[in-house]
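Trainee: heads up, no residue letters with this:
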């Protein structure tokens, strides 16, 4: 191969892009809900209900997200459960998670998202012979959600206690 047979490649000269705008946009800061502070007064009110006998078994559902965006509902549910476990009251015994998972498998309910659906939760509670269900819903604007907690009497499906609160950031 001779020099004249070789290919000649011309590389274009690169020009610098002149702009006053940054090449990337900064993401907005995500507000984090202070679930512990949001739930504490609600849990205090809940364990003070006179109509519920001490030691009653309670099934806590996964918080349902009815806001206009994404919300850390698993974290919220975990904190709610911890507050109930750590309350000085012996108002509620919480359903054991192993027992709950086994019942979910037997009844064909997804443990990941099936505990947001009230029908599934009531079926589970009846199967496990649990007296009460704590159903939680976040609603409104995801930046400032409202949280509603409801205690349902499993035998009748009646809401026997309910409280709504604005979340704390």
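Mentor: Now that the structure is in, tell me what you want to look at. Not measured: the values here are computed from a predicted model.

Trainee: alpha carbons only for contacts and neighbour counts from here, please
Mentor: OK.

Trainee: mind checking how far residue 90 is from residue 28?
Mentor: Distance of residue 90 to residue 28, given as C-alpha to C-alpha, to the nearest Å: 43 Å.

Trainee: take the one below as the second:
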């Protein structure tokens, strides 16, 4: 399946790959991050009134990170197993930051990548934050406008 252009119910098309690649390229330039660092990518959240498939956004983020072979990304299998061990429902999408941080610590991830789609002053943006799991400190944040055709 081609995730570059995904129509929503309103027949809008969003070109996710260039938006996400732009942000991921900025993450890769951060000093001190090594290729062997473990990264947990949290599910994207949609805080707009537009129908957007956040699972597609999350998938494109994961593909973009993996393509650059920079981080060791926590696999879906690791997440599923850890949910079982921690007695977290398999249906839980980890929208609560405390749960996501707990999972990241359990799998020994150094970093957590959080993303959200938000509407500000009538425009839509994809926002990302790279969080140092050990301290909870946001070490990088970026935003990119989303164009809806």
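Mentor: Yep, that arrived. No experiment lies behind these values; they were computed from the predicted model shown.

Trainee: tm score of chain vs chain?
Mentor: TM-score of the superposed chains, computed with TM-score structural alignment, normalised by the length of the second structure, equals 0.84; 139 aligned residues with a C-alpha RMSD of 1.9 Å.

Trainee: who has more neighbours, residue 90 and residue 28 of the first structure?
Mentor: residue 90 (14 against 6; other C-alpha atoms under 10 Å).

Trainee: which residue, other than its chain neighbours, is closest to the corresponding residue of the first structure for residue 145 of the second structure?
Mentor: Using TM-score structural alignment as the criterion, residue 145 of the second structure maps onto residue 166 of the first structure. Of all residues not flanking residue 166 of the first structure in the chain, residue 146 sits nearest, at 4.4 Å (C-alpha to C-alpha, 6 or more residues apart in numbering).

Trainee: residue 64 of the first structure against residue 134, yeah?
Mentor: No: with contact defined as C-alpha atoms under 8 Å, residue 64 of the first structure does not reach residue 134; the gap is 11.6 Å.

Trainee: identify the residue of the second structure aligned to residue 128 of the first structure.
Mentor: In the second structure, the residue matched to residue 128 of the first structure (TM-score structural alignment) is residue 107.

Trainee: let me fix that, I meant to ask about residue 59 of the first structure.
Mentor: Residue 59 of the first structure maps onto residue 40 in the second structure, by TM-score structural alignment.

Trainee: can you pull the contacts of the closest residue to its match other than its chain neighbours?
Mentor: In this structure, residue 40 of the second structure finds its nearest non-sequential neighbour in residue 112, 4.8 Å apart by C-alpha to C-alpha, 6+ apart. By C-alpha atoms under 8 Å, 6 or more residues apart in numbering, the residues touching residue 112 of the second structure are 39, 40, 41, 42, 101, 104, 130, 131, 132, 133.

Trainee: and the helices in the second structure?
Mentor: 16-27, 54-67, 76-85, 97-106 (DSSP state H).

Trainee: so which of these gets nearest residue 137 of the second structure?
Mentor: Closest approach to residue 137 of the second structure among those (C-alpha to C-alpha): helix 97-106, 11.4 Å.

Trainee: the closest one vs the first structure, average offset?
Mentor: Once the two are superposed, helix 97-106 of the second structure sits an average of 0.7 Å from its aligned residues in the first structure (mean C-alpha distance after the TM-score superposition for the first structure).

Trainee: pretty sure residue 116 of the first structure contacts residue 63?
Mentor: Yes: counting by C-alpha under 8 Å, residue 116 of the first structure touches residue 63, with 6.3 Å between them.

Trainee: higher neighbour count, these two?
Mentor: The neighbour count for residue 116 of the first structure versus residue 63, taken as other C-alpha under 10 Å, is higher for residue 63 (27 against 20).

Trainee: how many neighbours does the residue lying closest to the more buried one once chain neighbours are set aside have?
Mentor: Excluding the flanking residues, the one nearest residue 63 of the first structure by C-alpha to C-alpha, 6+ apart is residue 136, at 4.8 Å. Neighbours of residue 136 of the first structure under the rule other C-alpha under 10 Å: 24.
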